[in-house]
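Colleague: Sequence and computational prediction follow.
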Amino acid sequence: PLILLSLYFFVGLYHLLLFLRRPQEKYNFYFFIFCVFLAVYLFTRSATVFSVMENYIVIARWELFTLFWAISFIIFFIDQILVGYITKFVKAYTAFSISLGLLIWITPLAAQEDVLRIWQASAPIFLVYVLYRVPKATLQEFRSFRVENKRLVESIRLTLLWTVPGNILLGILISVGTATFDILDSVLWHTGIALTKYGFFVFVMGIATALANRFLTVHKQVEELNRTLEQKVEERTRELKETLDRVNALKVKQDGDYYLTSLLIKPLSVTKFNSHWVKGDSFIRQKTHFQFRKWQTEIGGDINIADTIELRGEKYIVFANADAMGKSIQGAGGALVFGVVLNAIIKRTHLVASAKNVTPEAWLESCFLELQQMFVSFDGSMLISAVVGLVHERSGALYYFNAEHPFPVLVRDQKAEFLHDEMQLRKIGIVEIESMFRVLTFQLKKNDILILGSDGRDDIIIQTEDGAHMNEDETLFLRHVEKANADLNKLYEVIAESGEITDDLSLLKISYLPETDKPIYANESHILSHLQSAKEKWKQNTDFREIGLKEIYKQIMEEGTGAHAFTEVIRFCLSVKKEEAASWALELAERALVEYPTQSELLYLAAVAAVYNGQYKKAIEFGETFRRRDPEHIRNLVNLADAYRKIGQKKRAMNILDKLLEMAPEDELVIKLKKVLTK
């Protein structure tokens, strides 16, 4: 008996330690109180108690007091672990039992028998509640297995052995049975047999089994995530939110939590990729530095990612520089979510064929929408700024979007300048910014360097004769880049020398180093001269076959030419309104986009040419790609809506028309499109 009593006491202490480590799990504290009182209660009922004290009255008081309080806290435990909170009924019954326990110490010995009788009369209420709460939770688990088309016997087995309510039910029933026997024995039979101590042993085993089942459930979920990559993003949305809620509940200054989080982020922030012509370099210096045991490390909300993907048989380097809102553990949580989602998208692109068969613009839009959906689910408590982009390895075409992040910097011929200087998007996670999305493009040349950096590059306290002030000059970073010759380590030193860095700082460098630069076509002026001659002949009503346009078309298809010549020839082919010339226009546009993929005007002309040739699906692809670059281009939207109409997708065409009516309700093309769609 003493061994069992010691076991109960130390099991209670173990749960007390769990509660001190995780105060939000209150059921551990209630279970600790229950174990201690039950151990004392059983000790007072053993013969050994008389070797400690001889006062029978004091022993009797302790026996009744611990019995009343132990029962109060076991139902507290059951409510907390199964429901998640303490119900009003349990609070009322507990107040009643605790009051009786306190009454024991102030009533005379003769009256204690009456107090015991009162509690015994209320005991059935406790039993009924326990036999209601635990089976109800178990029944819910049982029904979930039945919904999964499990057989009756199999569902019962899984419920009792593999769920928390089922495990507890087995232990509770035995414990309640033995406790009931002891109560009846003290009232009626007086045999002196105490079975509660053995019932409690079974109850403890039920709790241990429940905890083991929780561990196995988590393990199975991890295995399921590895097998179902397609569903990983949706599942991680829920799991990460739950994880971050738990992380936010911890003490944010505990070095152990900091260290664990920094370890989770490190494998996500990967910038090593294999490319012949594109090279990458990364630098991150988080603001918060700390020591955990023997390790010196840092934590913050900045993250760099770079990897390779393949889209339609072409190799691209995907890159991202992001800065999550908040300092230390809060920012690290946002960086962790961003890293998990983006790496999952990249991995899915590697593995799933349908994910590869998209344009760079479509891939970036899908990436943005998945990130946006994830961060919106946190209801504004987590935002992140980022630049995410793709570099086409063969051509050096750059595609990217900027969500309220510091402007990317281009270094060309040792001169640094911003790629753009206007904000395109708000931070990821702000509601209803999807309509603002657009893909920016740029054509990199040989030896061009792209440098991205978080706002730590500008958040510098500069000392002057007038005192310290925060830097407000964004162009200061351009001068720093030039001074450091685009070397990231030197760049950090230059920034640090200029003043005190007050925020996390991350820098990402993408260098385009092809063996040769894009060719300059010597025939462009010759083609433009011939094109001008063809235009003049056409104005003079010369026969279409005699103006020389076909010869220009053939020369370009054989030799290629500059982007300007491509554009002018395609426009003229469309303007003559001849079926043969329209087919030339489409072939020229497709050829031009291979050589000049960032020329957005060529995309628009390709979409128009595809409509002229009756190739509406191709027109939609060109038009949607152009829309992702310029969502407010009226003529493209009109052409796109017309293409959707002609393949029978009138609903999509009407959606585009609604947007056009908001943008340009008096435009002639919009009015004409409205008449056609509303016939």
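Modeller: Yep, that arrived. Numbers count the residues shown, from 1 in each chain.
Colleague: CA only for contacts and neighbour counts going forward, please
Modeller: Noted.
Colleague: host element of Ser395?
Modeller: Using DSSP states H and E, Ser395 sits within no helix or strand.
Colleague: The nearest residue to Gly499 once chain neighbours are set aside in helix, strand or coil?
Modeller: Leaving out its chain neighbours, the residue that sits closest to Gly499 by Cα to Cα, 6 or more residues apart in numbering is Ile462, at 4.7 Å. Three-state call for Ile462 (DSSP: H, G, I helix; E, B strand; the rest coil): strand.
Colleague: tally of neighbours for Ile462?
Modeller: 16 (other Cα atoms under 10 Å).
Colleague: That one and Met470 touch, don't they?
Modeller: Yes: between Ile462 and Met470 there is a contact under Cα atoms under 8 Å: 6.1 Å.
Colleague: circling back: which residues touch the residue nearest to Gly499?
Modeller: 468-471, 498-500 (Cα atoms under 8 Å, 6 or more residues apart in numbering).
Colleague: can you pick the most crowded of those?
Modeller: Gly499 (18 neighbours).
Colleague: What separation do you get for that residue and Asp487?
Modeller: For Gly499, the distance to Asp487 equals 19 Å [Cα to Cα, to the nearest Å].
Colleague: Please point out which parts of stretch 634-645 sit buried.
Modeller: Neighbour-count burial for stretch 634-645 flags 634, 636-645 (criterion: 16 or more other Cα atoms under 10 Å).
Colleague: burial count for Val218?
Modeller: What Val218 shows, counting by other Cα under 10 Å, is a neighbour count of 11.
Colleague: Presented hereafter is structure B, for comparison with structure A:
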Amino acid sequence: PAQSTIHYLIRVRTTGALNLFLRAWDREAFQQAVVREQIAEGLYFGIMLAMLIYNLFVYFGVHEISYLYYSVFLVFFFFMQLAVNGMGYQYLWSAWPGFSDYGVPVFTYSAVFSALLFTRSFINTPRLLPRLNRLIDVLLVLAAAGLLFLLVRYLLGAYVIVVLSNIAAVISIAAVIIISIVALFRNSRAARFYLIGWAGLLCGVLVTVFRNTGLLPAFFFSDYSLHIGSIALVMLLSLGLIDTINQMRRKLQSYSTDLEQQVSERTADLNSSLNEVRSLKRQQDGDYYLTSLLIRPLNTYAQGSEKVHVQSLLRQYKKFQFRDRESDLGGDVCIAQEIMLCEKKYTVFLNGDAMGKSMQGAGGALVLGSVFTAIIERARIGEVRRQSPERWLKNAFIELDHVFQCFDGSMLVSVVMGLLEENTGFLCLINAEHPATVLFRSDKASFLGVEHTYTKLGSGIRHGNIQIYTTNLKPGDVIILGSDGRDDLRMQSDDASSHPESLNEQTIDRIDESQPWINHDETLFLRVVEEARGDLDSIEQLLRRTGEITDDLSLMRIAYDEPAAKQETIRSEQVKSHDEAYYQRYRELFERAKEHGSKRDYDTAIDLLKQAERVMPENLNVLKSLARVLFHTKNYGAAGEYAWRTLERSPAENDFLYMDSYCRRKSGDLNGAIESGERLR
């Protein structure tokens, strides 16, 4: 009835938290209030769901772990709100009514746990706030323990569990706010959004508490303060994440700009360095070119002999280009000149290899060539022309060694040098740690003078022990000199197997090896010379076919009386067809002289030999026999004369060189004795 008062008694019994507001509504007002509430709840949960989906998409795009923690937090916070206002039970878990008592604490603890993980990642507390990071670890343990307490809910009761979850939430919010404040003082840009967001949520919680206790009247803001605070939290945390991403982008842009600037500066520096290197390279190539111009005149041969023919091949390993001019540079040198010694014409030759690469080797070659050329020029004037070939060669070798000793071991040179007399084919050689000289005779190649080898020039040779190797070349003989580039070939198994004529046991053992190897068989060059028949161009081609040349290559070919080889054969035939009676007379006198000599009838033997000399004046056997018989009779003057005539015909006869020296000493010609002794030594 109108103007009456009705009293209602309501008893409420619950095991959990319950918001109970009693208000009398008329039907129309109640319907309007329900519509407004549903619209507000729809907007609220729509915003929360939209932010959740947005952050998940961002996480899958950038793979930043903070977005994952934040998305997990939004999920649990979303379901916690559904559990608090009853919409979760109404729409989601109505079939499990018992879950309504524990849904709020489950989602509360889960939201707290994920919020703490998000805080640690977002503010980077391990690096920025290591001490407060330990507080987060403690709270994480407590949140995990709260979830475990739900398993023993029958011991504690739903009410206690809800209270404990609320306490955990309040403590965690307070801890997060404290961490945000400290981080803000540490100039953390992310802490600003974090502090404002959690402060907004805390304000919403406080307004709700005040409204529930009657300290604040019920109106829109007080009714939806928790919704407004949580939306503010979600929005501000999302803005904080966006700001973090933008900050990272700005840093990346700054780094990119700085990197571009650094790349530009580095490119400019590299271009400057490259230009400087090119300038230095041009200067270096200029130095190379000038040095090659200085060395080039030294590698020449003044051809003037009809019997001695010299050819050379020089392939320096260092190739370069200077002002469109291609050239090469190295430490090899080939020199051949003609000089007169003791009124006989000699071809003096030298093949050297200065140690070191490029400029160092070229410097050694320049010194070697210049000094040796000066020694040759000095031999064309003055008393030097009266020296014996052995004496001159030994003195030249000693002088070269003295020059290179001045460099204190920093410049060493291997060399082979010698003299070849054009009339008799007398050859004298000296070798300073250079590849052995090759004699090519009758289509066979062999080494010459391998037992007379000394250390490199500049290494300190004992000059008193130097011996000269001597021999006589026959018409048609060819000697080949070469640097170690002829032996230092980089071999491949397929290269060696394709040239079986270049193999021996040493190389066959290495055919199966896949790695390149340097040839160590010096006899390989002998087989190459034989196959090339002593021709330099063919030798070079065969060497390149056999392996890769890894060093300077220089070759010298010295042929003695090559065109006269056939003439010698013809002359021998003419001698055989000489007047038989005339030749028989010579043989009869020579055999009778040998018979009387064996009986020590030296006077008769001398008389018979002189008769044989008149028959064949230049016969070498007669000259040798006369020298020996006269030496036995102590007729040193005559014996020395015949010994000297023997040496003129065959300069390599060391026995008669000793006899000449001895006879000169006995005859009082001490200077002549010393000269012959020096030649022998």
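Modeller: Cool, the structure landed. Nothing here was measured: the structure is a model prediction, and the numbers come from that model.
Colleague: TM between them?
Modeller: The TM-score (TM-score structural alignment, normalised by the length of structure 1) is 0.51; 369 aligned residues with a Cα RMSD of 2.4 Å.
Colleague: hang on, the earlier thing: need the counterpart of the residue nearest to Gly499 of structure 1 in structure 2.
Modeller: Using TM-score structural alignment as the criterion, Ile462 of structure 1 maps onto Met491 of structure 2.
Colleague: thinking again about what came up before, inside strands: which ones of the contacts of Ile462 of structure 1?
Modeller: 468-470, 500 (DSSP state E).
Colleague: Dump those into CSV; add distance to Gly560 of structure 1 as well.
Modeller: CSV is the format used below for these (distance: Cα to Cα, whole Å):
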residue, distance to Gly560 of structure 1
Ala468, 58
His469, 55
Met470, 52
Glu500, 53
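Colleague: List just the nearest of those residues to Ala320 of structure 1.
Modeller: Proximity to Ala320 of structure 1 was ranked across those by Cα to Cα; first place goes to Glu500, at 25.6 Å.
Colleague: Tell me the one among the ones in strands among the contacts of Ile462 of structure 1 nearest to Asp281 of structure 1.
Modeller: Glu500 (23.8 Å).
Colleague: neighbours of Met176 of structure 1, just the number please.
Modeller: Quick fix: residue 176 of structure 1 is Val, not Met. When neighbours are counted by other Cα under 10 Å, Val176 of structure 1 comes out with 19.
Colleague: what about it, which helix or strand?
Modeller: With DSSP H and E as the test, Val176 of structure 1 turns up in helix 164-184.
Colleague: which bit of structure 2 covers that helix?
Modeller: By TM-score structural alignment, helix 164-184 of structure 1 lines up with nothing in structure 2.
Colleague: Determine the set of other helices and strands touching the helix or strand hosting Arg278 of structure 2.
Modeller: Arg278 of structure 2 is located in helix 225-295, with elements delineated by DSSP H and E. Contact analysis of helix 225-295 of structure 2 by 3 or more Cα pairs under 8 Å, 6 or more residues apart in numbering; DSSP states H and E lists helix 27-62, helix 65-84, helix 189-212, strand 318-322, strand 325-329, helix 359-378 as its packing neighbours.
Colleague: Which helix or strand lies directly C-terminal to it?
Modeller: Heading C-terminal from helix 225-295 of structure 2 (DSSP H and E), you reach strand 308-315.
Colleague: So which bit of structure 1 is that following strand matched to?
Modeller: With TM-score structural alignment as the criterion, strand 308-315 of structure 2 aligns to 278-285.
Colleague: what's the mean gap between that stretch and the aligned bit of structure 2?
Modeller: Here stretch 278-285 of structure 1, set against structure 2 after superposition, deviates by a mean of 0.7 Å using mean Cα distance after the TM-score superposition for structure 1.
Colleague: Which positions in that stretch come out as buried?
Modeller: For stretch 278-285 of structure 1, by 16+ other Cα under 10 Å, it's 278-285.
Colleague: Then stretch 669-679 of structure 1?
Modeller: Buried residues in stretch 669-679 of structure 1, counted by 16+ other Cα under 10 Å: 669-670, 673-674.
Colleague: possible to save those residues as CSV with secondary structure and distance to Ser529 of structure 1?
Modeller: Below are the buried residues of stretch 669-679 of structure 1 laid out as CSV (DSSP: H, G, I helix; E, B strand; the rest coil; distance: Cα to Cα, whole Å):
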residue, secondary structure, distance to Ser529 of structure 1
Leu669, helix, 33
Val670, helix, 36
Leu673, helix, 37
Lys674, helix, 41
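Colleague: from these, which single one is nearest Ile433 of structure 1?
Modeller: Using Cα to Cα, those come closest to Ile433 of structure 1 at Val670, 25.0 Å.
Colleague: ok now do that closest one, which residues does it touch?
Modeller: 638, 657, 660-661, 664.
Colleague: Now check structure 2 for the residue matching Ala582 of structure 1.
Modeller: Per TM-score structural alignment, Ala582 of structure 1 is aligned with Tyr636.
Colleague: Considering the contacts of Val670 of structure 1, which possesses the most neighbours?
Modeller: Neighbour max across the contacts of Val670 of structure 1 (other Cα under 10 Å) = Leu660, 25 neighbours.
Colleague: mind checking how far the helix or strand that residue falls within is from the chain centre?
Modeller: Leu660 of structure 1 is part of helix 650-663, with elements assigned from DSSP H and E. On the basis of Cα atoms, centre = their mean, to the nearest Å, helix 650-663 of structure 1 sits 32 Å off its chain's mean C-alpha point.
Colleague: how about it: buried residues?
Modeller: So helix 650-663 of structure 1, judged by 16+ other Cα under 10 Å, has buried residues 650, 653-654, 656-657, 660.
Colleague: Lys537 of structure 1: which of those residues is nearest?
Modeller: Leu660 (37.9 Å).
Colleague: Can you list the residue ranges for helices in the stretch 351-500 of structure 2?
Modeller: 359-378, 389-405, 493-497 (DSSP state H, counting those that start in this stretch).
Colleague: Indicate which one of these is closest to Leu626 of structure 2.
Modeller: Among those, helix 389-405 sits nearest to Leu626 of structure 2 (Cα to Cα), with 25.3 Å.
Colleague: Determine the three-state secondary structure at the residue of structure 1 most remote from its centre.
Modeller: Within structure 1, Ala110 marks the point farthest from the mean C-alpha position, 66.6 Å out by Cα atoms, centre = their mean. Using three-state DSSP as the criterion, the local structure at Ala110 of structure 1 reads helix.
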